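Engineer: got a sequence here, can you model it:
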Amino acid sequence: MNANISHIIFKHKESIIDQWLEEIPKFRTEDSLQNITDAMYENTNREFVDKLLSTVKNQTNDHADLVPFTERLIQLGWPLNYITRGLQEFRKITVATLSKSETDYNDSIELLQEIENWIDEIVNLLVNEYSGSWENTVFLQKMALKELSAPLIPVVDKISVMPLIGTIDTERAKHIMENLLTGVIEHRAEVVLIDITGVPVVDTMVAHHIIQASEAVRLVGAKCILVGIRPEIAQTIVNLGINLNKFPTKSTLKKGIETALEMTKRQIVEMEG
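Structural biologist: I've put the predicted structure just below:
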């Protein structure tokens, strides 16, 4: 930034800060900002505006010193929308303050352009940092999703079990389907037991994914048994009118394995003595 303009901004620093701190609370409508204390809210805003003004002296347009502070804002859950609206308000206050106080400055257009460029650089930096954080979060979520994607476990010859744990959404159902079909072929399974004991909620969407999985297993030459039907899940399935008649259902994994053995022409025999 031009040294003369930098000097002008710092000359009115206190006035700009006071006006901004007075105006910024009107943007405090985000739910994530309602849970922090007023003291932390005020201190963070003051630190932000101090960091912002410290970039005025930077002649290289490299505002890397703002990065650690931005990372802390992200970790604290401050939304990008609040920050960008705050910056626009800061721009407006700065322009208004300097326009009134520096009427004798010989190039007001240059002054306004410098302020516009300065704030735009800060906005771009913040957006890039937030975008990078979101991309990293999405990547970690995808990795966690893959870890949660259930494997197909062979228990005895021709019989495999896929235990499902946690909430099932469309993305996860896709991974489950891939693992299921790959496992059926790899283990040469004739019967697959899908265990939903660890699935907290079975709604229409979850049931639809399970039915799709069952159909896919049938198409590759195997049969499917749904196990882990708790009473509350059975009641939900009935209330929703979900049709699970296309494949057997059992309340427990033990009963499911017994049925699978019968389907593969085997049975459990107790030995005497």
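Engineer: all contacts plus neighbour counts: C-alpha atoms, from now on.
Structural biologist: OK.
Engineer: where is the longest helix in this structure?
Structural biologist: When the chain is parsed with DSSP state H, its longest helix is helix 108-148.
Engineer: where along the stretch 1-150 of the chain do the helices fall?
Structural biologist: For the stretch 1-150 of the chain, the helices defined by DSSP state H, counting those that start in this stretch cover 3-11, 13-23, 31-34, 38-54, 66-76, 80-101, 108-148.
Engineer: so for Ser160, which of these sits nearest?
Structural biologist: Evaluated with C-alpha to C-alpha, the helices of the stretch 1-150 of the chain place helix 108-148 nearest to Ser160, the distance being 18.0 Å.
Engineer: point out the other elements, helices or strands, that the closest one touches.
Structural biologist: helix 66-76, helix 80-101, helix 170-187 (3 or more C-alpha pairs under 8 Å, 6 or more residues apart in numbering; DSSP states H and E).
Engineer: next, the structure of the following sequence, for comparison with the previous one:
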Amino acid sequence: MQPYIVSFILKNRQTLIERWEEELGAVRDENYLGSVSESVFENTSHDFMQFIIEIIEMDQEQAKERLSAFADRYIQSGWPLAYFTKGLQAFRRVLLVALSENESEVSELVKTFSELENWIDGVINQLVYDYTGSWEDIFEMQKLSLLELSAPLIPVFQGVTVMPLIGTIDTQRAKLIMENLLDGVIKHRSQVVLIDITGVPVVDTMVAHHIIQASEAVRLVGATCILVGIRPEIAQTIVNLGIDLSKFPTKSTLKKGIESALEMTNKKMVDL
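Structural biologist: Sure thing, here's the model as predicted:
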């Protein structure tokens, strides 16, 4: 940014901050900041304004580095990107009004406006880039964590294991289910595997196809698959879609499935 603009901002720092603070008050009225307390908003706004004033004096690389660190800090605390973009737009308005009051030459004002516009746009673009990248990283980490927990295979008796499924089953998750199922059957030396779909909200043709594939794979490694947790509405959907689940046993509840699994492995539960 031109030395003249930097000098003007630093010289009129207090006045600009006071005007800018009024503009930020209007930004707070937006719905996405309704739950933020007065003290937290004031402290954040103060930090934001002081930070922008400080990086105006820095060279491009240093300002970029500081801006990324600033964005990371507020991303982690959950502040919306819109607050900072709207805040920078408010700063631009305040600064242009102040410059127009001080600058009488139209040509110089236009030149100053162009310089300021480019600088503000650069800061906004950097904030958007940092916010987008950080949220993508967080999303991917959460997605991987959920996938690791989305298809567990739990041994309940010798030779009997259960795989409880919760949530929507897509192609990627179906692949993970298949891998965990086959690895678990071999690892636990399972004779019977119970796939519990009690927590699966919708069973359509694709979901049924994945379950059938999983049961066939289990059969090929020498175990039997029982589908449990078939609710009445799920049973009706399966019939209406014409899905054939006759190739492997089905039970309405996990309890009934375990009883069948024990019979198949020559075991039974006895009350003492």
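Engineer: coming back round to it: format the helices of the stretch 1-150 of the first structure as CSV; extra columns: mean neighbour count and distance to Glu190 of the first structure.
Structural biologist: Output for the helices of the stretch 1-150 of the first structure, formatted as CSV (neighbours: other C-alpha atoms under 10 Å; distance: least, C-alpha to C-alpha, whole Å):
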stretch, mean neighbour count, distance to Glu190 of the first structure
helix 3-11, 15, 76
helix 13-23, 16, 68
helix 31-34, 12, 51
helix 38-54, 14, 61
helix 66-76, 14, 49
helix 80-101, 17, 52
helix 108-148, 15, 24
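Engineer: and those as a markdown table, adding distance to Ile159 of the first structure?
Structural biologist: As requested, those are arranged in a markdown table below (distance: least, C-alpha to C-alpha, whole Å):
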| stretch | distance to Ile159 of the first structure |
| --- | --- |
| helix 3-11 | 75 |
| helix 13-23 | 67 |
| helix 31-34 | 49 |
| helix 38-54 | 58 |
| helix 66-76 | 47 |
| helix 80-101 | 51 |
| helix 108-148 | 22 |
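Engineer: so for Asn179 of the first structure, which of those sits nearest?
Structural biologist: helix 108-148 (10.2 Å).
Engineer: could you list the buried residues of the helix or strand just after the closest one?
Structural biologist: Later in the chain than helix 108-148 of the first structure, the nearest helix or strand by DSSP states H and E is strand 153-156. Of the residues in strand 153-156 of the first structure, Ile153, Pro154 count as buried by neighbour count, 16 or more other C-alpha atoms under 10 Å.
Engineer: now do strand 153-156 of the first structure: distance to the chain's middle.
Structural biologist: With C-alpha atoms, centre = their mean, to the nearest Å as the basis, strand 153-156 of the first structure stands 34 Å off its chain's centre.
Engineer: now Arg66 of the second structure, nearest residue through space, not along the chain?
Structural biologist: Among residues not flanking Arg66 of the second structure along the chain, Ile55 sits closest, at 7.7 Å (C-alpha to C-alpha, 6 or more residues apart in numbering).
Engineer: separation between whichever residue in the first structure pairs up with that neighbour and Leu73 of the first structure?
Structural biologist: Per TM-score structural alignment, the equivalent position to Ile55 of the second structure in the first structure is Thr55. Distance of Thr55 of the first structure to Leu73 of the first structure, computed by C-alpha to C-alpha, to the nearest Å: 18 Å.
Engineer: repeat for Thr97 of the first structure
Structural biologist: Using C-alpha to C-alpha, we find Thr97 of the first structure at a distance of 28 Å from Leu73 of the first structure.
Engineer: try Lys223 of the first structure
Structural biologist: The value you get for Lys223 of the first structure to Leu73 of the first structure, if C-alpha to C-alpha is used, is 52 Å.
Engineer: same check on Ile229 of the first structure?
Structural biologist: 45 Å.
Engineer: which residue lines up with Tyr83 of the second structure in the first structure?
Structural biologist: Alignment note (TM-score structural alignment): Tyr83 of the second structure maps to Tyr82 of the first structure.
Engineer: next up, the contacts around the nearest residue to that match once chain neighbours are set aside.
Structural biologist: Nearest-residue entry for Tyr82 of the first structure: Phe27, 6.6 Å, with adjacent residues in sequence omitted and distances by C-alpha to C-alpha, 6+ apart. By C-alpha atoms under 8 Å, 6 or more residues apart in numbering, the contact set of Phe27 of the first structure is Tyr82, Arg85, Gly86.
Engineer: residues in the second structure aligned with stretch 94-103 of the first structure?
Structural biologist: Counting by TM-score structural alignment, stretch 94-103 of the first structure lines up with residues 95-104 of the second structure.
Engineer: stretch 100-110 of the second structure: end-to-end distance?
Structural biologist: The first residue of stretch 100-110 of the second structure is 10 Å away from its last residue (C-alpha to C-alpha).
Engineer: residues contacting stretch 71-82 of the first structure, please?
Structural biologist: Here stretch 71-82 of the first structure has contacts from Phe27, Arg28, Glu30, Ser32, Leu33, Leu126, Val127, Glu129, Tyr130, Ser133, using C-alpha under 8 Å, 6+ apart.
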